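*Asks:* coords below, sequence missing:
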């Protein structure tokens, strides 16, 4: 009997530790679901950017895989776009609403703000979401505060607890919204992509799908102290967790609905049946932990996929713009050297073939590495024009696969920028690229005869170069504008032999 009591105590302590681990995993799961949905908003932002900021509801529905019957997960009521408009000119928003949804109400309510952000798209187009079309969220203070945070930071921002305009039935729930700004290349705001949530639906989905975890929750907005969700019955909550919803913190209290009964039953059975039941109970607990872990792994994979889709869209858009800019610049350089249309077509076609050949070198697996000069020559060959305007100096430097991929992208960016508005865009411009090798490889990119560059430029291309140098090459970069051009210095450790 004493042995059974000891066994019961040991298993109950193990059960307590198991409960703590499981509830912590569930808290992570709640936060992860929202991160997944925010990644979906990031994908929509990338889609808008890649399609020239055109709001095309059928195309967006296809991109998101939504229909009127296709509900979103984790309590997300929809995926929407709030278009930025000046208060005295909402005609573009009203035109989109009328064309997409036959919406005749227009933008509402009245506002004293100079800016408006009416909802011009909200999918799926079910009855609840239709009630929100045309609603200017910027007119309402709680929403406006979160929208301003997103606008200023460029990152996702969540509102304090609000009542959604979709609450058109007697069964009302507290809601919240997450916003992500869509910023044009010139730095102006185009819109806010967003998602509205009903907190009760969200927590029910997280805690019961794909299987019921037997857990109940209380949710409190930390900043305001508003209780957003109360359990159906009074329970002794076993753990509290801070959870981040975009940039806003919640406190989530979690407890198993049947925890007390489980302990009493477990102790009683152990006292009566001894060690066999203890082993069985431990096995059941392990099975439950494995099930929760599997669901967490699946949620992380979905989140990674959504993030990757958004990144690929942004990179595709950027590379497409670069390709158009390079072809345009090549055409201008070619036109300077010829006098007839036939000569232009012959030389221009030759340059396009060189551009294609350069990509063949820059995009292989590069398992055996490549020489730095060969990599640079492949890019320069695609430019054509006056090669006397380009000076290259440097000893042989072998690049491994990782370095070659990074430097291929870096050289592509730098050369594209030079063609667009740097030394190679000017008839008297000169580009000098030289490098030395000591303990580190040091490369100098010097442009003269061009307008001064902005050393603080922060576009996608500039951020891409900085990221590739510091993270993939493990190197350092400095930019120095000059009166007649610019200079960039890059150094990195040589490839291992």
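*Replies:* That came through fine. Fair warning: this is a prediction, and the values are worked out from it, not measured in the lab.
*Asks:* Please count neighbours and contacts with C-alpha atoms only from this point.
*Replies:* Fine.
*Asks:* For the stretch 351-497 of the chain, which segments count as strands?
*Replies:* For the stretch 351-497 of the chain, the strands defined by DSSP state E, counting those that start in this stretch cover 370-371, 390-394, 398-399, 430-437, 441-448, 476-482, 485-492.
*Asks:* Taking strand 430-437 as reference, get the angle to the second one.
*Replies:* In other words, strand 390-394. Taking axes from the mean of the first three to the mean of the last three Cα atoms, to 10 degrees, one finds strand 390-394 and strand 430-437 inclined to each other by 10 degrees.
*Asks:* can you map out the helices along the protein?
*Replies:* Taking DSSP state H as the test, the helices found in the chain are 2-50, 57-64, 91-101, 127-130, 141-153, 199-208, 259-273, 275-337, 341-362, 372-381, 401-421, 460-467.
*Asks:* how far is the shortest one from where the chain is centred?
*Replies:* Which is helix 127-130. 27 Å (Cα atoms, centre = their mean, to the nearest Å).
*Asks:* now do the third one
*Replies:* When distances are taken as Cα atoms, centre = their mean, helix 91-101 is centred 28 Å away from the chain's centroid.
*Asks:* let's bring in a second model and compare:
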């Protein structure tokens, strides 16, 4: 189970990091929502604030009329309005004017005002079925659009009439429902509205003498408010949603959604950016205006959700680091355990090796002593003993040397045979005289065959005529059987010019060979003598 610790650490830390990232992400989303709500308030405040500034300007004009007791001539009014710089400072307001309140049939008074103030021979228009009329007799600045509106009876149109009646009832500035201004004389038209303030020549009188009013182009007003620096990354739609509105305005729809006053470019082409939308309802001089605000792609900055990404990245790196640290610690613990195990095994192997060395040394000493005793018993002189004993010790040493080079694992049969023959005969035997497959011998077999080959070679040198070049030697072997039944069959074949007679007795060399093959290795050995030589066949288990 401990192997699952690194992935478990990674998963747990990643889940914690994901939770932290989600918290930060939600916090950033909430912050963005709050920021957007503030931007929506700012956008609405810009529009509403600008309209209220204009209404304040209209209230000031009403005060100007009151100060003149209603006797305001055009030259004074023209200078007054020119000083306000409507086009430069109050974009969106089309002008400031005065509409006289008359009973139907008294239109001549208004026509006289138009003739006196503007030199216009124009009757009040259009025809009406109403008892009252409110023709425009003053409207500044006097440009082409405003001159078209002079003499227009605003009381003849439903929405304007309703606004004026509401203003007379409240005595406060009152806005109309969206209308198409009579100043819209070009093909490009905008929705508009008007704001009326009832005027009384004598404040204590109940009779209203007329209206100080201002026409507004909604599109110009909104753009002037919203295009101010800094530009807001929002689009906006403004509608008049006052209940009971009748009629139709330019760009508006007389349905439950209200009459459209203004819509930003790009608004409604797509859903609100990432669902960021807000709605504000504002009382605008007695009318209910609904502002719908949408965020644009510019709302998101290049560092959007940067903190969530940083937290997520740090959490992931931390999870990876902790998982790797756990893995390295497990590896370190495993390495320490392995080192301890190897150390213990080394100690055990060292003890085993010491015991093995003691055993081998004892065996070698016992074998040397046995060889010494037998060699001495079969030697007539010290020199003969020395030569025979030294040769047999060298045979043992050669076998030991081969085993040592292979770390006491295996010795090659061909190499062992060549070494012993070279030691006895003084030169190597040709490859054509030694044939057989590759055979690896264990320690015991190597020791036994080493001494056996030495004894056979010594006898061949003494009795086989090899030393006088009258004889020859061939050794071949083969593997028989398989698995645990595998055996080595080796034939030692000596040839000679003369007959090699069978010995009358058994010397030490023959006894040593029999002891090695039969006793040590559990094999068999057969000797056969013939007119031109001798054959020794050994069969031993591998």
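*Replies:* The structure has been received and is ready for your questions. Source: prediction; values computed, not measured.
*Asks:* coming back round to it: turn the helices of structure 1 into TSV, including mean neighbour count.
*Replies:* Shown next, in TSV, are the helices of structure 1 (neighbours: other Cα atoms under 10 Å):
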stretch	mean neighbour count
helix 2-50	19
helix 57-64	15
helix 91-101	17
helix 127-130	17
helix 141-153	17
helix 199-208	18
helix 259-273	16
helix 275-337	16
helix 341-362	16
helix 372-381	19
helix 401-421	20
helix 460-467	16
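*Asks:* Pipe the ones you listed into a markdown table and attach distance to residue 119 of structure 1 per row.
*Replies:* Output for the helices of structure 1, formatted as a markdown table (distance: least, Cα to Cα, whole Å):
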| stretch | distance to residue 119 of structure 1 |
| --- | --- |
| helix 2-50 | 15 |
| helix 57-64 | 12 |
| helix 91-101 | 8 |
| helix 127-130 | 10 |
| helix 141-153 | 13 |
| helix 199-208 | 21 |
| helix 259-273 | 45 |
| helix 275-337 | 22 |
| helix 341-362 | 43 |
| helix 372-381 | 45 |
| helix 401-421 | 37 |
| helix 460-467 | 28 |
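*Asks:* From residue 149 of structure 2, how far off is the spatially most central residue of structure 2?
*Replies:* When Cα atoms, centre = their mean is applied to structure 2, the residue found nearest the centroid is residue 313 (8.1 Å). Distance of residue 313 of structure 2 to residue 149 of structure 2, given as Cα to Cα, to the nearest Å: 67 Å.
*Asks:* hang on, the earlier thing: I'd like to know which of the helices of structure 1 is closest to residue 250 of structure 1.
*Replies:* In terms of Cα to Cα, the element of the helices of structure 1 nearest to residue 250 of structure 1 is helix 2-50, at 10.0 Å.
*Asks:* what angle separates that closest one from helix 199-208?
*Replies:* If you take the same axes, to 10 degrees, helix 2-50 of structure 1 sits at 120 degrees to helix 199-208.
*Asks:* Off-centre distance for helix 2-50 of structure 1?
*Replies:* Put simply, helix 2-50 of structure 1 sits 22 Å off its chain's centre (Cα atoms, centre = their mean).
*Asks:* number of nearby residues for residue 333 of structure 2?
*Replies:* Number of residues near residue 333 of structure 2 (other Cα atoms under 10 Å) recorded here: 12.
*Asks:* Am I right that it falls within a helix?
*Replies:* Yes. Counting by DSSP: H, G, I helix; E, B strand; the rest coil, residue 333 of structure 2 is found in a helix.
*Asks:* residue in structure 1 matching it?
*Replies:* Following TM-score structural alignment, no counterpart is assigned to residue 333 of structure 2 within structure 1.
*Asks:* list the contacts for residue 467 of structure 1?
*Replies:* For residue 467 of structure 1, the contact set (Cα atoms under 8 Å, 6 or more residues apart in numbering) is empty.
*Asks:* likewise residue 7 of structure 2?
*Replies:* Neighbouring residues of residue 7 of structure 2 by Cα under 8 Å, 6+ apart: residue 323.
*Asks:* what kind of secondary structure is it in?
*Replies:* Per three-state DSSP, residue 7 of structure 2 ends up helix.
*Asks:* Which residue, neighbours along the chain excluded, lies closest to residue 213 of structure 2?
*Replies:* Counting by Cα to Cα, 6 or more residues apart in numbering, residue 196 is the residue found nearest to residue 213 of structure 2 once chain neighbours are left out, at 4.5 Å.
*Asks:* Next: residue 466 of structure 1.
*Replies:* residue 477 (7.2 Å).
*Asks:* For that neighbour, give its distance to residue 462 of structure 1.
*Replies:* Applying Cα to Cα to residue 477 of structure 1 and residue 462 of structure 1 gives a distance of 11 Å.
*Asks:* hang on, the earlier thing: which stretch among the strands of the stretch 351-497 of structure 1 comes nearest residue 313 of structure 1?
*Replies:* Closest to residue 313 of structure 1 of the strands of the stretch 351-497 of structure 1, according to Cα to Cα: strand 476-482, at 26.7 Å.
*Asks:* Structure 2: matching residues for that closest one?
*Replies:* Under TM-score structural alignment, there is no match for strand 476-482 of structure 1 anywhere in structure 2.
*Asks:* Over to stretch 106-121 of structure 1?
*Replies:* The alignment of stretch 106-121 of structure 1 onto structure 2 (TM-score structural alignment) spans residues 123-138.
*Asks:* which parts of the matching stretch are buried?
*Replies:* Residues of stretch 123-138 of structure 2 classed as buried: 123, 124, 125, 132, 133, 134, 135, 136, 137, 138 (neighbour count, 16 or more other Cα atoms under 10 Å).
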